[in-house]
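S.K.: predicted model, plus sequence, below.
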Amino acid sequence: MKRLAISLSALALCAAASAQVTITEPWVRGTVPQQKASGLFMRIDAEQHVRLLGGSSPVAGVVEVHEMAMQGEVMKMRALSHGLEIAKGHSLVLKPGGYHVMLMELKQQLKAGDRVSVTLTFEDVASKQRFTREVQAPVTALGGAQPAPAAHHRH
């Protein structure tokens, strides 16, 4: 009975942790054949202080959090090895030219109209507990920007 109580308490903690973020307006940029990387963009609203650490996807070998930033007069991209913090009560918009999730080592071309499944990994900053959120992101036309509002998919 004691083991069951521990399992139920861990399950309750995971359920509470996953309610800490709301993800809206996800989308992935389409690719050309043989292209090995693309970006996932979205809005994340945090009810608690959390950190986006990365994730996984059946279409990509690597899923990392990246940022684009100007260094002098050159735009550079880099992985955020410690993730990206989102303060309690705040929103963060991941968009081209800024913070985003990189889908690398793509296993297939991402075509307009497809949907990409990504499991994002977060960490509650206070408790250090990790939790995941599943995102189903529509793929935009090659070279396209965020889909029209009617195409947004909320989670």
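M.R.: Perfect, thanks for sending it. Residues are numbered from 1 along each chain as shown.

S.K.: use CA for all of it now, contacts and neighbours both
M.R.: OK.

S.K.: please tell me how far the lengthiest strand in the chain is from the chain's geometric centre.
M.R.: Counting by DSSP state E, the longest strand found in the chain is strand 60-71. How far strand 60-71 lies from its chain's middle: 11 Å, per Cα atoms, centre = their mean, to the nearest Å.

S.K.: what residues does that strand touch?
M.R.: 52-57, 75-81, 83-84, 97-107 (Cα atoms under 8 Å, 6 or more residues apart in numbering).

S.K.: repeat for stretch 43-56
M.R.: Here stretch 43-56 makes contact (Cα under 8 Å, 6+ apart) with 19-26, 62-65, 81-94, 101, 118-126.

S.K.: how about 6 Å then?
M.R.: With Cα atoms under 6 Å, 6 or more residues apart in numbering as the test, stretch 43-56 has contacts from 20-24, 63-65, 83-93, 118-125.

S.K.: in addition, the following structure is provided for comparison:
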Amino acid sequence: MKRLLIPTALLMLAGCNQTSAPEALAVVSVSDATCRPTLNGRDVTGCFVTLTASRNDRLLSVAAPLAGMAQIHEMKIEDDIMKMAELRDGLALPAGDAVSLKPGGNHIMLMGLKQPLVAGEQVSITLNFEQAQPMGVRALVVQPPVAGADHVAH
């Protein structure tokens, strides 16, 4: 009887300790990473990127060695006034949806730049997510197109 009880007990304990495989971390793909060149005498600029997460995730923070501070910003119009503010809770990344940080909308704000950004250079930025692993990105410094510039008047 003892011979049967010990293996049975061990099998029961093994069953109790069974855990499901850990859920895979979100994977975030990055495209179109750019930053604006800085204006003369300014130490701030905006950076833009498109993020697509494999699972629901959130961009929580950003960092750039070239900047004293980096934040995720929201730009919106309230009472006919354009307002910009930090997204303190980060930016939601719904599974499979491309989320664009772009001029005139949500963007990355680099402040306290240690040197001006010049077109053609690259900027290192680290993106920190709620679930996905931190990701290093190289953003090209370019002048974004002016809204409506692709429209040709007839």
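M.R.: Yes, it's here. Just so we're clear, the structure is a prediction, and the values are computed from it rather than from any experiment.

S.K.: which of the contacts of stretch 43-56 of the first structure are buried, as a ChimeraX select command?
M.R.: Restricted to buried positions by 16 or more other Cα atoms under 10 Å, the ChimeraX selection for those reads:
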select :20,21,23,24,63,64,65,83,84,85,86,87,91,92,93,118,119,120,121,122,123,124,125
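
S.K.: from the contacts of stretch 43-56 of the first structure, which land in strands?
M.R.: Using DSSP E, these in strands are 21-24, 63-65, 84-86, 91-93, 118-124.

S.K.: where exactly do the strands run in the first structure?
M.R.: 21-28, 37-46, 50-57, 60-71, 74-79, 84-86, 91-94, 100-106, 115-124, 130-138.

S.K.: which non-adjacent residue is nearest the spatially most central residue of the second structure?
M.R.: For the second structure, the residue nearest the mean C-alpha position is residue 59 (4.2 Å; Cα atoms, centre = their mean). For residue 59 of the second structure, ignoring the flanking residues on the chain, the nearest one in space by Cα to Cα, 6 or more residues apart in numbering is residue 129 at 4.5 Å.

S.K.: quick check: the alignment partner in the first structure of that neighbour vs residue 92 of the first structure, distance?
M.R.: For residue 129 of the second structure, the aligned position in the first structure is occupied by residue 122, per TM-score structural alignment. When Cα to Cα, to the nearest Å is the yardstick, residue 122 of the first structure and residue 92 of the first structure sit 14 Å from each other.

S.K.: could you do residue 79 of the first structure as well?
M.R.: Applying Cα to Cα, the value for residue 79 of the first structure to residue 92 of the first structure is 17 Å.

S.K.: check the spacing between residue 110 of the first structure and residue 102 of the first structure real quick.
M.R.: Relative to residue 102 of the first structure, residue 110 of the first structure is positioned 13 Å away (Cα to Cα).

S.K.: now residue 134 of the first structure
M.R.: According to Cα to Cα, residue 134 of the first structure and residue 102 of the first structure sit 16 Å apart.

S.K.: now do the contacts for residue 99 of the first structure.
M.R.: Counting by Cα under 6 Å, 6+ apart, residue 99 of the first structure has contacts 66-67.

S.K.: and what of residue 129 of the second structure?
M.R.: Per Cα under 6 Å, 6+ apart, neighbours of residue 129 of the second structure: 58-60.

S.K.: the same query, at a cut-off of 10 Å, please.
M.R.: Residue 129 of the second structure is in contact with 26-28, 57-62, 90-93, 135, counting by Cα atoms under 10 Å, 6 or more residues apart in numbering.

S.K.: looking at those residues, which one is closest to residue 141 of the second structure?
M.R.: Nearest to residue 141 of the second structure among these, counting by Cα to Cα, is residue 62 at 17.0 Å.

S.K.: for the counterpart of residue 106 of the second structure in the first structure, give its distance to residue 132 of the first structure.
M.R.: Aligned against the first structure by TM-score structural alignment, residue 106 of the second structure finds its counterpart in residue 99. Residue 99 of the first structure sits 19 Å away from residue 132 of the first structure, going by Cα to Cα.
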